[in-house]
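[1] here are the coordinates; sequence isn't available:
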């Protein structure tokens, strides 16, 4: 801690704190970022990359003399433990919902002494969500949407994704699995249940690799799924939907809503 009593040298172990701190105008506090960071683009040019998602360059982080490291979820527990053992203060958030993302923005702002800016930013996100929800309410039909987070094994979407699908005008095909916080709890043994639930739209966001709709369409029995039959397989880029941060509430939500709106226009023909 230094001059204003708030952290001055922050290492961001995932992308969402980096994006949020830049949005709040507090990027000068960041001294290291995740190598997976793509938002905002300037962060990759300005900040040293010191971590992946499940691993980190502990020695390089310690050389930066951070007074706070920020990460996400149980998956980063080992990184957190090593940093704590080295005397670094660590905050690991574990939010999994849209409300959780909004609360995260507010808490992060409070932690760096910019409560008012964080509140204004969170309210802007809430207003955007309300605008999309209102537009979605005007659509004539709500499609059944299957969101795939990974292909081998098949992993369905996490809670904030399912909630954003609902806000955007669709109904998530696996709402009971979306409540499960761990990816291993959202693994499908095979694709039969997707076939049975017959989604109108398939959204793919394979973390770290390009979504291949032709591979999905070629799965045994999937040719009977309405989404496959009608060619409604779409990629949502992982940086805008798989990070529980601002990107999901703005660009991620917009991308999902655009697909659902287009589907509605097509179904009217």
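    Here it is on my side, so go on. Note that this is a predicted model, so its numbers are computed, not measured.
[2] make it CA atoms for all contacts and neighbour counts henceforth
    Noted.
[3] helices along this protein, start to end?
    All helices of the chain, identified by DSSP state H, fall at 15-23, 41-46, 58-63, 77-85, 98-111, 115-137, 159-168, 175-178, 192-197, 213-217, 226-229, 246-247, 253-267.
[4] dump those helices to JSON lines, plus distance to residue 204 and mean neighbour count.
    What follows is the helices of the chain, written out as JSON lines (distance: least, CA to CA, whole Å; neighbours: other CA atoms under 10 Å):
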{"stretch": "helix 15-23", "distance to residue 204": "20", "mean neighbour count": "23"}
{"stretch": "helix 41-46", "distance to residue 204": "23", "mean neighbour count": "14"}
{"stretch": "helix 58-63", "distance to residue 204": "33", "mean neighbour count": "14"}
{"stretch": "helix 77-85", "distance to residue 204": "28", "mean neighbour count": "16"}
{"stretch": "helix 98-111", "distance to residue 204": "19", "mean neighbour count": "19"}
{"stretch": "helix 115-137", "distance to residue 204": "21", "mean neighbour count": "17"}
{"stretch": "helix 159-168", "distance to residue 204": "11", "mean neighbour count": "24"}
{"stretch": "helix 175-178", "distance to residue 204": "15", "mean neighbour count": "17"}
{"stretch": "helix 192-197", "distance to residue 204": "13", "mean neighbour count": "14"}
{"stretch": "helix 213-217", "distance to residue 204": "8", "mean neighbour count": "15"}
{"stretch": "helix 226-229", "distance to residue 204": "12", "mean neighbour count": "19"}
{"stretch": "helix 246-247", "distance to residue 204": "17", "mean neighbour count": "24"}
{"stretch": "helix 253-267", "distance to residue 204": "11", "mean neighbour count": "18"}
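[5] adding another structure so you can compare the two:
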């Protein structure tokens, strides 16, 4: 007997990727238009939503028995679908622990709890190995992670936690508890200069990071990261989706940047 929902619409990328990793892609009938990872999914599945908007009529035409969403930002989409009689589950994970919890819940929903736990164990082992390597660093770099450029928005909680695992320290740890980007805005760019990060990482929510534009900001020539050329991009699909990508490719990219910095500047 096949367990769980059979016709799933994924309003964000991380649940799509996870269902593919679980070998349950046949259950997916619709995906987010922002899906980048797993090109195969983009080629195979109809795109029915953005992030804060969706084609409700197109979703209903797919006759889903489950729609999976993420965050309060999708509350209006969820409400419209619920009123139309659709089963909707919206997750709101913001930390590494919460990401793992959601991965298990989704795996259990499709009858793949044991396989999900096995895949999650591999991810957890990778995180432990990275943390052990980071513990040997003679000095931890200060990292400014920029989620958006204008206005400046700093790292969401899971990114900040992954930076810590990778061996760096978030320049704005006090903002990570804020779930919404508008509450992580750094209104005074001079404060970033004052905190003087060793490394700057940009991930501009799907927009290409321009290190030359960052370096040219007024007064930023005084920042260590700019002076040493330590400005990097991590694609938002790899780090800003709260699912498998962040726990694998995202944290690995952070760790490579930190280790390379340590070999020269620690």
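    On my side now, so go ahead. Predicted model only: the values in this text are computed from it and were never measured.
[6] quick check: TM-score for this pair?
    After superposition, the two chains reach a TM-score (TM-score structural alignment, normalised by the length of the second structure) of 0.98; 266 aligned residues with a CA RMSD of 0.9 Å.
[7] quick one on the thing from earlier: compare the helices of the first structure and give me the one nearest residue 238 of the first structure.
    Shortest distance between residue 238 of the first structure and the helices of the first structure, using CA to CA, is found for helix 246-247: 10.0 Å.
[8] now for that closest one, which elements pack on it?
    Counting contacts by 3 or more CA pairs under 8 Å, 6 or more residues apart in numbering; DSSP states H and E, helix 246-247 of the first structure packs against helix 15-23.
[9] neighbouring contacts of the helix it packs on?
    12, 27, 30, 33-34, 36-40, 43, 70, 105, 108-109, 121, 243-247 (CA atoms under 8 Å, 6 or more residues apart in numbering).
[10] that older thread, of all the helices of the first structure, which lies closest to residue 3 of the first structure?
    Nearest to residue 3 of the first structure, of these and by CA to CA, is helix 98-111 at 14.3 Å.
[11] on that earlier part again, JSON lines for the helices of the first structure, including distance to residue 5 of the first structure?
    Supplementary listing: the helices of the first structure in JSON lines, determined by distance: least, CA to CA, whole Å:
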{"stretch": "helix 15-23", "distance to residue 5 of the first structure": "17"}
{"stretch": "helix 41-46", "distance to residue 5 of the first structure": "24"}
{"stretch": "helix 58-63", "distance to residue 5 of the first structure": "21"}
{"stretch": "helix 77-85", "distance to residue 5 of the first structure": "20"}
{"stretch": "helix 98-111", "distance to residue 5 of the first structure": "10"}
{"stretch": "helix 115-137", "distance to residue 5 of the first structure": "14"}
{"stretch": "helix 159-168", "distance to residue 5 of the first structure": "33"}
{"stretch": "helix 175-178", "distance to residue 5 of the first structure": "39"}
{"stretch": "helix 192-197", "distance to residue 5 of the first structure": "52"}
{"stretch": "helix 213-217", "distance to residue 5 of the first structure": "50"}
{"stretch": "helix 226-229", "distance to residue 5 of the first structure": "54"}
{"stretch": "helix 246-247", "distance to residue 5 of the first structure": "26"}
{"stretch": "helix 253-267", "distance to residue 5 of the first structure": "36"}
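[12] counterpart of residue 246 of the second structure over in the first structure?
    Under the alignment (TM-score structural alignment), residue 246 of the second structure pairs with residue 248 in the first structure.
[13] whoops, residue 185 of the second structure was the one
    By TM-score structural alignment, residue 185 of the second structure lines up with residue 187.
[14] cool, residue 256 of the second structure as well?
    By TM-score structural alignment, residue 256 of the second structure lines up with residue 258.
[15] can you check residue 227 of the second structure too?
    Alignment note (TM-score structural alignment): residue 227 of the second structure maps to residue 229 of the first structure.
[16] hmm, that match is touching residue 216, no?
    No - with contact defined as CA atoms under 8 Å, residue 229 of the first structure does not reach residue 216; the gap is 11.9 Å.
[17] list the residues that contact both of the two?
    Among the neighbours of residue 229 of the first structure, none is also in contact with residue 216 (CA under 8 Å, 6+ apart).
[18] picking up where we left off before, burial measure for the residue lying closest to the match of residue 227 of the second structure once chain neighbours are set aside, as a count.
    The shortest distance from residue 229 of the first structure to any non-neighbouring residue, by CA to CA, 6 or more residues apart in numbering, is to residue 223 (6.0 Å). Per other CA atoms under 10 Å, the neighbour tally for residue 223 of the first structure reads 15.
[19] relative to residue 76 of the first structure, how far out is residue 223 of the first structure?
    Per CA to CA, to the nearest Å, residue 223 of the first structure is found 39 Å from residue 76 of the first structure.
[20] with residue 54 of the first structure instead?
    Residue 54 of the first structure is 6 Å from residue 76 of the first structure, by CA to CA.
[21] those two: who's more crowded?
    residue 76 (18 against 13).
[22] tell me the residue in the second structure aligned with the more buried one.
    Per TM-score structural alignment, residue 76 of the first structure is aligned with residue 74.
[23] can you give me the stretch of the second structure that the longest strand seen in the first structure aligns onto?
    If you go by DSSP state E, the first structure has its longest strand at strand 144-150. Here strand 144-150 of the first structure aligns to the second structure at residues 142-148, judged by TM-score structural alignment.
[24] name the residues that touch the matching stretch?
    For stretch 142-148 of the second structure, contacts defined as CA under 8 Å, 6+ apart pick out 152-155, 163, 168-172, 192, 196-205.
[25] kindly report the same for stretch 220-229 of the second structure.
    Identification of contacts with stretch 220-229 of the second structure by CA under 8 Å, 6+ apart yields 193, 196, 197, 198, 199, 200, 214, 215, 231.
[26] tabulate those (TSV), appending distance to residue 1 of the second structure.
    Formatted as TSV, those follow (distance: CA to CA, whole Å):
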residue	distance to residue 1 of the second structure
193	59
196	58
197	55
198	55
199	52
200	51
214	55
215	58
231	52
